[in-house]
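> build the 3D model from these lines:
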Amino acid sequence: MLPTLAELLLLPAFTGAEVRSGQARLGAPVTWVHVSEISDAARFLSGGELLLSTGTPLAGGDGGAYIRSLAGGGAHGLALELVREVREVPPEALEAARETGFPLIVFRQEVSFAELTRAAHARILRPPVAAPPSLSPVTDALNETGRAADFVAAHLGAVLALPPRPRLILLDTLGALLGCNFNVAEAARSLGVRRQTVYYRLEQLRAMLGDLNDPRRQLGLLLALDLSRDR
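Okay, the predicted model is just below:
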């Protein structure tokens, strides 16, 4: 899936970027990133590009017409490094960007266009993450054969016997741990708690459920969690 302009701006290479216009369109996908210093760049666009420039096309020309040509040509943004010939966005260019809702981004410090394009293209070309296979055929079969309740009790009985609050906390923690291959730091981030808290809860889970390292055991727990949510 292509990244949005907003996602690219979160990359470390884009630190310091200031969005001057087009905030409502930061969710548009970016197909590619080009460095362009020519005033008729629009005729080379195929749509969805983010252009990088030092502002040369805005110097001594009609900045408003340039911005409108990019917006009309399908570009999804223009990032300007304002440290050399052009140190501020010309008023007519900024006005055109705001009128058209065109994302205009500025860097007020020197940046490496090579690093920007490299970081952006690495994100654009990242292969999509395959969705994990669904467990629903197995859980459906357990439900249809009337064995779901016994299966859940066999795998989660000790936790389900707890009062509501600790039961919910430990089930949520178990789900988070299973979802990240028992990476405690990642589980802590997803739950919004400290790592020490997750370690403590993990010890509680081990005391009640036994060995959690066996892949077959983990699969059973995943199925039991799905079934318990359905119930």
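
> only C-alpha atoms for contact and neighbour calcs from this point on.
Fine.

> what helices and strands are in contact with the host helix or strand of Leu225?
Assigned by DSSP states H and E, Leu225 falls within helix 215-230. Here helix 215-230 touches helix 136-144, helix 148-160, helix 164-179, going by 3 or more Cα pairs under 8 Å, 6 or more residues apart in numbering; DSSP states H and E.

> Proceed likewise with the subsequent sequence, for comparison:
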Amino acid sequence: MSLPTLRQILELPAFASAEILSGQTKLDNYITWVHVAEVLDVARLLSGGELVLCTGLELARSSPEARVAYVRSLAEAGVGGLGLELVRWLQEVPTEMLQTARMLQFPILVFRTEVRFAELTRAAHERILRPAPGPEEPLLEALVEALVETGRDKRFLDGQLGAVLRLPSRPRSTLLATLEALLSAQFNIAETARRLGVRRQSVYYRLEQLRGMLGDLESLERRFGLWVALELLKRGASG
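Predicted coordinates:
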């Protein structure tokens, strides 16, 4: 598992509307997790590297001094950045907050239209937890080798992909390719369709097939297991 930088998080389709207002020199810092929090004392609960998202509900009610203290507390806690939705409670980042953030080189990013924080956190967490295929990812390499060396690779494959692997060759290949594309695109249907060169309706149809055969595809643990299983298949452990 390779932690993404803030820059890489912002490149995800879910973050396409984000605008960076400060902290541009910190975009290559790693992001460890994403939290949605409105309380102004959230920094005491964090361990560093997090991206904090909020609508500005409490900030809109607070004094300029409290807002400055909030930004300082996040920066001092090593937080990776603050994402503000400028829709309901705030229409602009308060001047004192932006000045403080720029002085501290603390990243503030804003969304000027309504966004779904659930989608932002899901996309970011999938990127954070997703193994990057290839020799540069020692964790995935170690997991695959451990499964093979202990003789548990075939049982693991059956547990993760058994229903699909028992299909005839053509539908099996189609669904496996679709699953890999979905995982790579963080289940973004439009991006998956683009990668596969098919219509979005085809992706929706195949996704329903996959859900019917494999069950839960939503949890991060499940998706990680599927990544490992697909890597095992590439290495010929399908027998």
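
> just want the angle from the helix holding Leu225 of the first structure to helix 136-144.
Angle of helix 215-230 of the first structure versus helix 136-144, following axes from the mean of the first three to the mean of the last three Cα atoms, to 10 degrees, is 60 degrees.

> what about stretch 45-53 of the first structure, distance to the chain center?
21 Å (Cα atoms, centre = their mean, to the nearest Å).

> scratch that, stretch 67-86 of the second structure is what I was asking about
Worked out by Cα atoms, centre = their mean, stretch 67-86 of the second structure lies 20 Å from the chain centre.

> same question for stretch 59-78 of the first structure.
Here stretch 59-78 of the first structure is found 29 Å from its chain centre; the criterion is Cα atoms, centre = their mean.

> list the buried ones in that stretch?
Residues 63-71, 73-78 are the ones in stretch 59-78 of the first structure that count as buried (16 or more other Cα atoms under 10 Å).

> same deal with stretch 121-141 of the second structure?
121-133, 140-141.

> what's in contact with it?
Applying Cα atoms under 8 Å, 6 or more residues apart in numbering, the contact partners of stretch 121-141 of the second structure are 1-4, 9, 12, 14, 31-35, 186, 220, 224, 227-228, 231.

> mind jotting down where the strands sit in the first structure?
Residue ranges of the strands in the first structure, as given by DSSP state E, are 18-21, 32-35, 49-53, 77-81, 104-107.

> do you know which of those lies nearest Leu168 of the first structure?
Nearest to Leu168 of the first structure, of all these, is strand 18-21, at 42.1 Å by Cα to Cα.

> the closest one vs the second structure, average offset?
Taken over the aligned residues, the distance from strand 18-21 of the first structure to the second structure averages 0.2 Å (mean Cα distance after the TM-score superposition for the first structure).

> packing partners of that strand?
helix 91-100, strand 104-107.

> list the buried residues in whichever strand or helix holds Glu180 of the second structure.
Using DSSP H and E, Glu180 of the second structure sits within helix 169-184. For helix 169-184 of the second structure, a neighbour-count test (16+ other Cα under 10 Å) marks 175-176, 178-184 as buried.

> repeat for stretch 149-156 of the first structure
Buried, per 16+ other Cα under 10 Å, within stretch 149-156 of the first structure: 151-152, 155-156.

> looking at the residues you listed, which is nearest Leu174 of the first structure?
Nearest to Leu174 of the first structure among these, with distances taken as Cα to Cα, is Leu156, at 10.3 Å.

> residue contacts, the closest one?
Per Cα under 8 Å, 6+ apart, neighbours of Leu156 of the first structure: 209, 221, 224.

> nearest to Ser39 of the first structure among these?
Among the contacts of Leu156 of the first structure, and counting by Cα to Cα, the member closest to Ser39 of the first structure is Leu221, at 60.6 Å.

> Val138 of the first structure: which of the strands of the first structure is closest?
Nearest of these (Cα to Cα): strand 32-35, 42.0 Å.

> so which of the buried residues of stretch 59-78 of the first structure sit within helices?
Applying DSSP state H to the buried residues of stretch 59-78 of the first structure, the entries found in helices are 63-71, 73.
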